[in-house]
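1. just need the structure, nothing else, for what follows:
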Amino acid sequence: MTRHSPIAGPDAAGIRFSFELFPPRTPEGLAQLDRVVDRLAALGPEGFSVTHGAGGTTRDRTRGVVERVAARTGLPVAQHLTCIGARRAEIDDEARALRAAGIRRIVALRGDPPAGGAPHPPGGGYRHAADLVAGLMRIADFDISVAAYPEVHPEAASAAADLDNLRRKFDAGARRAITQYCFDTDTVLRFVDRARAAGIDRPIVPGIMPVSHFGRLRRFSETCGAAIPRWLAGMFEGLDADPARRAGLAAAVATEQCRRLAAAGLTDFHIYSLNRAEVSVALCRALRPERTGAGPQAA
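-> Next up is the predicted model:
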């Protein structure tokens, strides 16, 4: 399988990774994010991405963080861009502003509407991620990543329909797909096999979710349709009050998943950092000790 990065171009070094961040709400959170980004950048990632809130509610903060992380690290940073709840003209204007600011990497998503918000406001908007990708490509030659769902999107009529939707996003101009996190590695590998059998040959980058707090992870997973295997729940039961043990176990679980995926030829990973460094640092050191360092200076 050809190796591709979720953010940048090819690199012969083997395993590669990028990190997802979210825009903090407070100045204190932003200062903390700076410290996290410094630690993650020292690991030699391909780059970062920065999320939007529901309905694009954090759009201005997202742009600020994208520019801040790019200036701080010198690494590529992709901006998430959602289309639900926004008029087409609004999205087009934002895309032109991104291009003018020199931001050409985008993670294009349909997104979820904010609570009580309209899915499609008066004036019309891009209804699906494939429509958004096509619209972005009409404005500029953006480097676009899209989402894929090993466990099938909760709103998809079937697994086959979900793959058809993924194909439409690629046909519209997306370069790669980043998967929703999935703790069952066999499910991820079967999904990639099904995609290849369906004629989808673009890069598929596994999204990796280290367990930072199991209770919050369980609640979030219920909303996005990601299954929590019984074995994982058993491992982390009672550890939310023991952060040191939880972090060590989370790093071990994520490392084992990445090693299995890499053995199957999937060597690029997009790590959902949740604006935390400890588990991501441990994971990346385990995967690439020769490039991330092993001593305390690298932390």
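
2. switch to C-alpha atoms for all contacts and neighbour counts from now on
-> Will do.

3. how far off centre is the host helix or strand of Ala130?
-> Per DSSP states H and E: Ala130 is located in helix 129-139. Chain-centre distance of helix 129-139: 19 Å, with CA atoms, centre = their mean, to the nearest Å.

4. go through it and flag the buried ones.
-> By neighbour count on 16 or more other CA atoms under 10 Å, the buried set for helix 129-139 is Ala129, Ala130, Asp131, Leu132, Val133, Ala134, Gly135, Leu136, Met137.

5. by contact count, what packs against that helix?
-> Under the contact definition 3 or more CA pairs under 8 Å, 6 or more residues apart in numbering; DSSP states H and E, helix 129-139 sits against helix 88-100, strand 105-109, helix 159-172.

6. sequence B follows; please return its structure for comparison with A:
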Amino acid sequence: MDVSFEFFPPKTDAMEDTLWRSIRRLEPLRPKYVSVTYGAGGSTRERTHATVGRMLRETTLKPAAHLTCVSATKEEIDEVIRDYWDLGVRQIVALRGDPPGGVGACYERRPGGYANAADLTAGIKKIAPFEISVGCYPEKHPESKSVEADIDMLKAKIDAGATGAITQFFFDNEVYFRYLDRVRAAGIDIPIVPGLIPIHNFKQVSSFAERSGASVPDWIGHRFEGLDEDQETRHLVAAAVAAEQVLGLVDQGITEFHFYTLNRADLVYAICYLLGLRPAKAFTEAKVETAT
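-> Purely as a prediction, here's the structure:
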């Protein structure tokens, strides 16, 4: 069983502490890699770079840096790509990215910039032999005309050098399997890793879903009704919902998962434990030695 985790770079000292507590909590599970996001319009570029650098210096993790096309020329992005290679990064998650106004704002290509994720992927490959993952959208990207158009774009990303894809999060497993059938029927055989988001806060995740074009089944909303002020019960329900989804995917033969952690570790750790992942022995022994 393989897992990977997504984090976002912190904006404050308090968020920095939360991020690194989460990283340390999940590190012993030996994820395949961890990714670090890039804010809308490239707004977290320096913080992303700093977080990735610290991961390389202070942890055993393999970081995959997000990179987007927005608000930068090819020359500026190419400099970031070279910096990552020199830093020791060997995997990039290549995305078109959201415009500075966020999801829903009109995307405009920066003059002299990369046009889309396929163009960016090709540019990365010209500079260094990174392993490149890209995004895909089981319910289509909000700006796409159809799922078929998204699949055509995915083909273009693969032709440009992508070797794996991570889905936008979803809550109905049938959405993922229908998409997977379409992708395979189109001749695409790269790994399509399901991206999952534990529901720490139902209203927040529902807002993410609305902006991202992901549907939230009514039954999930019903499970969280009346729990806004009951954090303890809300977390128990969230764990049950996440476990049900993950084990349902496992029953259908899925063996790799990408978790959008929102920089919070507890639910993700519990889900991984259900998947049979256990802390590496070296980390467990280190904790015991520290305690004594």
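
7. re the thing from before, which of the helices and strands packed on helix 129-139 of structure 1 is buried the deepest?
-> strand 105-109 (a mean of 24; mean count of other CA atoms under 10 Å).

8. any idea what Pro229 of structure 1 aligns with in structure 2?
-> For Pro229 of structure 1, the aligned residue in structure 2 is Pro217 (criterion: TM-score structural alignment).

9. for Asp141 of structure 1, that is, sorry about that
-> Using TM-score structural alignment, Asp141 of structure 1 lines up with Pro129 in structure 2.

10. once you drop chain neighbours, what's closest to that match?
-> Arg90 (7.8 Å; CA to CA, 6 or more residues apart in numbering).

11. which position in structure 1 pairs with the one you found?
-> Arg90 of structure 2 maps onto Arg104 in structure 1, by TM-score structural alignment.

12. contacts only, for its match.
-> Ala78, Leu98, Asp141, Phe142, Asp143 (CA atoms under 8 Å, 6 or more residues apart in numbering).

13. do that again at 10 Å, thanks
-> Pro76, Val77, Ala78, Gln79, Ala95, Leu98, Ala140, Asp141, Phe142, Asp143, Ile144 (CA atoms under 10 Å, 6 or more residues apart in numbering).

14. so which bit of structure 1 is stretch 227-238 of structure 2 matched to?
-> Stretch 227-238 of structure 2 maps onto residues 239-250 of structure 1, going by TM-score structural alignment.

15. which of the residues in that stretch are buried?
-> Per 16+ other CA under 10 Å, stretch 239-250 of structure 1 contains these buried residues: Leu239, Asp240, Arg246, Ala247, Leu249, Ala250.

16. secondary structure class for the fifth one?
-> Local secondary structure at Leu249 of structure 1 is given as helix here, using DSSP: H, G, I helix; E, B strand; the rest coil.

17. equivalent analysis for the first one, please.
-> Classification of Leu239 of structure 1 using three-state DSSP returns coil.

18. for the nearest residue to it once chain neighbours are set aside, pull up the helix or strand it's in.
-> Setting aside the residues directly before and after it, Leu239 of structure 1 is nearest to Arg246 in space (CA to CA, 6+ apart), at 5.6 Å. If you go by DSSP H and E, Arg246 of structure 1 is part of helix 243-263.

19. same for that helix, what does it pack against?
-> helix 185-197, strand 207-208, helix 230-236, strand 268-272, helix 278-287 (3 or more CA pairs under 10 Å, 6 or more residues apart in numbering; DSSP states H and E).

20. sweet, I'm off.
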